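Enquirer: kindly return the folded structure for what I paste below:
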Amino acid sequence: MSDQTKMIRGQEWLEKLLKLAAIPSTVTAEPSPEGLAEPGSYWLTVEEKHLTPQQIELLIGPDGAVIDAIQYLANSILNIGQEEDQQASYTIELQGYRVRRQAELREMADRAAEQVRQTGQEFEMSALSAAERRQVHTFLKECEDLETYSRGQEPDRRLVVRLR
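Expert: Predicted coordinates:
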């Protein structure tokens, strides 16, 4: 399956989901922006121009819970039964939420790294979704003096940053 096919598959799936939810909107699909995700991943952006503020709020949900759930469904459903080399990673974007949240996560990761370096003590980051923990792991992978891992069970799973 080509990259183009994977993108279109994600786009069509999300448009169908929105239509079933009586929130008809178009979706644009593109490769993930450089530095925001791994290669082979795609951003599916819900066009907001025909959505009401209430529909946008509903789709994002409190603390991004709804958009995270939609993203989880997209990644689960679109990859089920696919060979590993045919799987793709999808990020659902609406009204710049993901870009803002990734900037917040990058800042949190940088603060955690700085604190660990200054104190030598491990630092736990809580209240992150599984996708957000994965992003912080990816951000801190470039720090050769640090390591990250997850501790605990959902819904109280935490990301731990410590010196290597």
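Enquirer: contacts and neighbour counts: CA atoms only from here.
Expert: OK.
Enquirer: specify the local secondary structure of the most centrally placed residue in the chain.
Expert: With distances taken as C-alpha atoms, centre = their mean, Ala131 lies nearest the centre of the chain, 4.8 Å away. Here Ala131 is helix, with the state taken from DSSP: H, G, I helix; E, B strand; the rest coil.
Enquirer: quick one: the strands in the protein?
Expert: With DSSP state E, the ranges of strands along the chain come out as 27-31, 41-46, 89-93, 123-125, 146-151, 158-163.
Enquirer: following up with a second sequence; could you model it the same way so I can compare the two?
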Amino acid sequence: MESREQRGQQWLEKLLQYAAIPTSVRSEKSPEFWEDSCWLVIDEAPLVPEQIQALMGAKGEVLDSLQYLANTILNLNRESEQQGAFTVDLAGYRLRRYAELQAISDQAASEAHETGTEVELKGLSAAERRQVHTILKEHTDLETQSRGQEPDRRLVVSLVKAH
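Expert: Got it, this is the predicted structure:
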């Protein structure tokens, strides 16, 4: 039986082949601070800058869409023990964006502490909102919640209210 990593790698390579993007995919273990996810890393070496940009999209939207498809299709009709999260990366985008989200989270936490008011973070994808929720969990005096409807859903950071 093929592993989850093999399934993900083969599926993404086939998808890229259909899109006439001549590259390979390697599977890597996720970084320690990341949720337990199978990382599917697209090899950027054989790609021209226009292909890399096309796969990234504005603000990583195409990469996020590929990741959403991977998670949906690769877990479809699988027993729960065979399911798992997939992260699609290209040219180190995920780690760079995680560092940006860490900085955004730190700024929001500081602002909530200093002002005592709610801090709204706009323009984050659903996956990025989940990451910020996770990053801010270590702040036990803060709470996070998502508010609004897509495409205007935002994350709100506030002090925990005393009961």
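Enquirer: in structure 2, which helix is the longest?
Expert: Assignment by DSSP state H gives helix 93-115 as the longest helix of structure 2.
Enquirer: how far apart are it and its match in structure 1?
Expert: In the superposition with structure 1, the average deviation recorded for helix 93-115 of structure 2 is 0.6 Å (mean C-alpha distance after the TM-score superposition for structure 1).
Enquirer: how about Glu28 of structure 2, what's its partner in structure 1?
Expert: In structure 1, Glu28 of structure 2 lines up with Glu30, judged by TM-score structural alignment.
Enquirer: wait, that match sits on Ile8?
Expert: No. Proximity of Glu30 of structure 1 to Ile8 does not meet the contact threshold set by C-alpha atoms under 8 Å, at 9.1 Å.
Enquirer: ok so, going back, if I pick the match of Glu28 of structure 2, what's in contact with it?
Expert: Met7, Tyr42, Trp43, Leu44 (C-alpha atoms under 8 Å, 6 or more residues apart in numbering).
Enquirer: most neighbours among those residues, which one is it?
Expert: Leu44 (27 neighbours; other C-alpha atoms under 10 Å).
Enquirer: any idea what it aligns with in structure 2?
Expert: Counting by TM-score structural alignment, the partner of Leu44 of structure 1 is Leu40.
Enquirer: and that match, what does it touch?
Expert: When contacts are counted by C-alpha under 8 Å, 6+ apart, Leu40 of structure 2 touches Glu5, Gly8, Gln9, Leu12, Val25, Arg26, Ser27, Glu28, Phe86, Thr87, Val88, Asp89.
Enquirer: now the match of Glu28 of structure 2: how far from Gln95 of structure 1?
Expert: 16 Å (C-alpha to C-alpha, to the nearest Å).
Enquirer: about what we covered before: turn the contacts of Leu40 of structure 2 into a markdown table, including distance to Glu79 of structure 2.
Expert: Output for the contacts of Leu40 of structure 2, formatted as a markdown table (distance: C-alpha to C-alpha, whole Å):
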| residue | distance to Glu79 of structure 2 |
| --- | --- |
| Glu5 | 16 |
| Gly8 | 16 |
| Gln9 | 19 |
| Leu12 | 21 |
| Val25 | 25 |
| Arg26 | 24 |
| Ser27 | 21 |
| Glu28 | 23 |
| Phe86 | 16 |
| Thr87 | 20 |
| Val88 | 22 |
| Asp89 | 26 |
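Enquirer: for those residues, which one is nearest Arg147 of structure 2?
Expert: Ranked by distance to Arg147 of structure 2 (C-alpha to C-alpha), the contacts of Leu40 of structure 2 are led by Thr87 at 25.0 Å.
Enquirer: my read: the closest one touches Trp39, true?
Expert: Yes. Thr87 of structure 2 is in contact with Trp39 according to C-alpha under 8 Å; the separation is 4.7 Å.
Enquirer: and for Gln11 of structure 1, the neighbour number?
Expert: 24.
Enquirer: so what does it match up with in structure 2?
Expert: Residue correspondence to structure 2 (TM-score structural alignment): Gln11 of structure 1 is matched to Gln9.
Enquirer: distance check, the closest residue to that match other than its chain neighbours against Gln53 of structure 2.
Expert: Leaving aside its sequence neighbours, Gln9 of structure 2 sits nearest to Val25 (C-alpha to C-alpha, 6 or more residues apart in numbering; 5.7 Å). According to C-alpha to C-alpha, Val25 of structure 2 and Gln53 of structure 2 sit 17 Å apart.
Enquirer: more crowded one of those two?
Expert: Taking neighbours as other C-alpha under 10 Å, Val25 of structure 2 and Gln53 compare with Val25 leading, 22 against 15.
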